[in-house]
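# next comes the sequence, and after it the predicted model I'd like to discuss.
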Amino acid sequence: MSVPILYTLRQCPYAIRARLSLALAELEFEQRDIDLRRKPAEMLDITQKGTVPLLVLENGDYIDESLEIMIWSLNKNDPHNLLLTHAPHFFAEMLSLIARNDHKYILALDHYKSDARHYNPEVTIYRKLCESFLSDLESRLSNHKYLMTDTLSLADYAILPFIRQFSHVERQWFRQADYPNIKQWLSSLYQEPIFSQAMKKYPLWDNSRSTVTN
């Protein structure tokens, strides 16, 4: 293959991460949007894990963890200095913040989504657990425009898809919630052309026709 291939699902927050990072790194890649109910054989031939995102490299190696795809992409090319190389101590802090998102917060978020979907009256329990993380982000954003500094970083793009998902669970509640800094942060990132590029809708990939190359 001449360019990496990304198997992806449009609304999956992990896959959004991968598409954002590849676009931010200005890397050419082939995008294959799939239906997880009908996983293509080509994808399963690479790994039986069967999850997205899955980035297949030119040499046949693959990366199937979204944060690893982000770091791989930005190590290839980081024109916006999202790894904050001018301040190396920030990198460890970014990874720590992302780890909190990826473990404790996402676990609560998954329960929150399920409870809201099934009209569980205890939905507020997991919403409040999510809010402990949101409160930290709100505080950070009161000190600077973005999560780490006044410039965008890996942390902003890694965490964005999951705060976006939280805001969609109970939209009316979130509109009234007292998170002005997070709402401004979301609005700012949504207006970035790179976000529209990453969220562009493509037809499902079919190996009988040519695919989209970014």
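Here it is on my side, so go on. Fair warning: this is a prediction, and the values are worked out from it, not measured in the lab.
# only C-alpha atoms from now on, for both contacts and neighbour counts.
Noted.
# so what touches the longest helix seen in the chain?
Scanning the chain for the longest helix, with DSSP state H as the assignment, gives helix 123-143. If you take Cα atoms under 8 Å, 6 or more residues apart in numbering as the criterion, helix 123-143 is touched by 101, 105, 108-109, 111-112, 115-116, 146-148, 179-182, 185.
# buried set for that helix?
Counting neighbours by 16 or more other Cα atoms under 10 Å, one finds that the buried residues in helix 123-143 are V123, Y126, R127, L129, C130, E131, F133, L134, L137, E138, R140, L141.
# got the residues you listed as a markdown table, with distance to A158 columns?
Shown next, in a markdown table, are the buried residues of helix 123-143 (distance: Cα to Cα, whole Å):
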| residue | distance to A158 |
| --- | --- |
| V123 | 25 |
| Y126 | 21 |
| R127 | 20 |
| L129 | 20 |
| C130 | 16 |
| E131 | 18 |
| F133 | 14 |
| L134 | 14 |
| L137 | 13 |
| E138 | 16 |
| R140 | 16 |
| L141 | 16 |
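# which residues in this structure form helices?
According to DSSP H, the helices that the chain contains are 13-24, 41-46, 66-76, 89-100, 106-117, 123-143, 154-169, 171-176, 180-190, 193-198.
# just to revisit the earlier point, selecting buried members of the contacts of helix 123-143 in PyMOL, what would you type?
Burial among the contacts of helix 123-143 is assessed by 16+ other Cα under 10 Å; the matching PyMOL selection reads:
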select buried, resi 101+105+108+109+111+112+115+116+146+147+148+179+181+182+185
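# adding another structure so you can compare the two:
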Amino acid sequence: MSEIELYSAVLCPFAYRARLTLAEKQVPFKLIEIDLQNKPTNFEEISPYGLVPLLKHGKFRIWESAIINEYLEESFPTPPLLPKDLVQRAQARIWINFADVRLFAATHKLLLTLEPLQQAEGVEELSKYLQFVEQEGLQKLSAEEPYWLGAEISLVDLTYYPWFEQVAVLEHFRGFQFPSGLNRLKKWYETVANRESVRAIAKPKEFYLKHYARLQSSASVIS
């Protein structure tokens, strides 16, 4: 098997989800950490967008985290991280898309703004998204099961988990408060956080607060 290389960055939640997928599938890989504030001079020759994650599998390169994860699912089908049923698989893709175009996009926007009114609007937006996840996602798809789609972990769980590990950044720097009453969501988080693949690479909130400390005086964000 050709060696897999994963280009990552220490705070990047998108690279994190690819690492979790590789870990869940027990696929050996070489991790290459990139300082996005001081990129290697040849990095754009490796990553066309100049971003992480980027996966190299032999002579092939794959970028965009959702696509990387689906590539890994198809290349290493055991254990499966997407359901076989086509409707359930479509549901998985819907929620992965929601994470990227709603939850993570709103988070990035909130971290970039220093204007108090825009911050308040961003906090409200995130709260609504989490309530939507609770009611339309977890409650309807797997109310009595441990994971997003039921009894087994999936790419949906691995997509969302990194956001929750870094939520202390939003609480500390942007005044975000986790909405009350999201009991299913909290239980889901505890379940995923206790998986061996997660515990092996998880970082404490102090780690993230230290690295994001410059957000207090700067609009730049480490991605």
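Perfect, thanks for sending it. Here the structure is a predicted model, which means the values were calculated and not measured.
# just tell me what A108 of structure 1 corresponds to in structure 2.
Under the alignment (TM-score structural alignment), A108 of structure 1 maps onto A106 of structure 2.
# residue contacts, A106 of structure 2?
G122, E125, L126.
# make that A116 of structure 1, sorry
V123, V169, E170.
# which among those gets closest to P161 of structure 1?
V169 (12.8 Å; Cα to Cα).
# surely the closest one is in contact with H111?
No. Using Cα atoms under 8 Å, V169 of structure 1 makes no contact with H111, being 11.0 Å away.
# how deep is Y7 of structure 2 tucked in, by neighbour count?
Neighbours of Y7 of structure 2 under the rule other Cα atoms under 10 Å: 23.
# that one and I62 of structure 2, how far apart?
Separation of Y7 of structure 2 from I62 of structure 2 (Cα to Cα, to the nearest Å): 11 Å.
# mutual contacts of these two, please.
L54, L55.
# report the angle between the longest helix of structure 1 and helix 180-190.
80 degrees (axes from the mean of the first three to the mean of the last three Cα atoms, to 10 degrees).
# next one: helix 123-143 of structure 1 to chain centre, how far?
Averaging C-alpha positions (Cα atoms, centre = their mean, to the nearest Å) puts helix 123-143 of structure 1 18 Å from its chain's average.
# stretch 14-33 of structure 2 too?
12 Å.
# for stretch 181-193 of structure 2, same thing?
With Cα atoms, centre = their mean as the basis, the mean position of stretch 181-193 of structure 2 lies at 16 Å from the chain mean.
# counting neighbours, what do you get for D35 of structure 1?
Residues near D35 of structure 1, counting by other Cα under 10 Å: 14.
# L9 is in contact with that one, correct?
Yes. When contacts are counted by Cα under 8 Å, D35 of structure 1 is listed as touching L9 (7.2 Å).
# tell me how far the ends of stretch 75-87 of structure 2 are from each other?
Between the opening and closing residues of stretch 75-87 of structure 2 there is a gap of 22 Å (Cα to Cα).
# would you mark the buried spots in it?
Neighbour counts using 16+ other Cα under 10 Å place P80, L81, L82, P83 of stretch 75-87 of structure 2 among the buried residues.
# swap in stretch 186-206 of structure 2?
For stretch 186-206 of structure 2, by 16+ other Cα under 10 Å, it's W188, Y189, V192, A193, S197, V198.
# which pair in those residues spans the largest distance?
Longest span within those, Cα to Cα: W188 and S197, 15.5 Å.
# so what's L82 of structure 2 up against?
E73, R89, A92, S154, L155.
# now the second one: closest residue in space, sequence neighbours ignored.
Closest residue to R89 of structure 2 apart from its sequence neighbours, by Cα to Cα, 6 or more residues apart in numbering: P83 at 5.4 Å.
# roughly how far does the equivalent of the one you found over in structure 1 sit from G50 of structure 1?
Mapped onto structure 1 by TM-score structural alignment, P83 of structure 2 lines up with L84. Going from L84 of structure 1 to G50 of structure 1 by Cα to Cα gives 33 Å.
# same question, I125 of structure 1
To G50 of structure 1, I125 of structure 1 is 32 Å away according to Cα to Cα.
# one more: D35 of structure 1?
11 Å.
# S187 of structure 1 now?
33 Å.
# ok, I63 of structure 1 next?
Relative to G50 of structure 1, and taking Cα to Cα, I63 of structure 1 is found at 12 Å.
# same question, D64 of structure 1
9 Å.
# same thing with L67 of structure 1?
L67 of structure 1 is 17 Å from G50 of structure 1, by Cα to Cα.
# contact partners for L57 of structure 1?
V3, P4, I5, I63.
# just the buried subset of the residues you listed, please.
Counted by 16+ other Cα under 10 Å, the contacts of L57 of structure 1 give P4, I5, I63 as buried.
# quick one: these as JSON lines, columns for distance to Y14 of structure 1 too.
Output for the buried ones among the contacts of L57 of structure 1, formatted as JSON lines (distance: Cα to Cα, whole Å):
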{"residue": "P4", "distance to Y14 of structure 1": "17"}
{"residue": "I5", "distance to Y14 of structure 1": "16"}
{"residue": "I63", "distance to Y14 of structure 1": "13"}
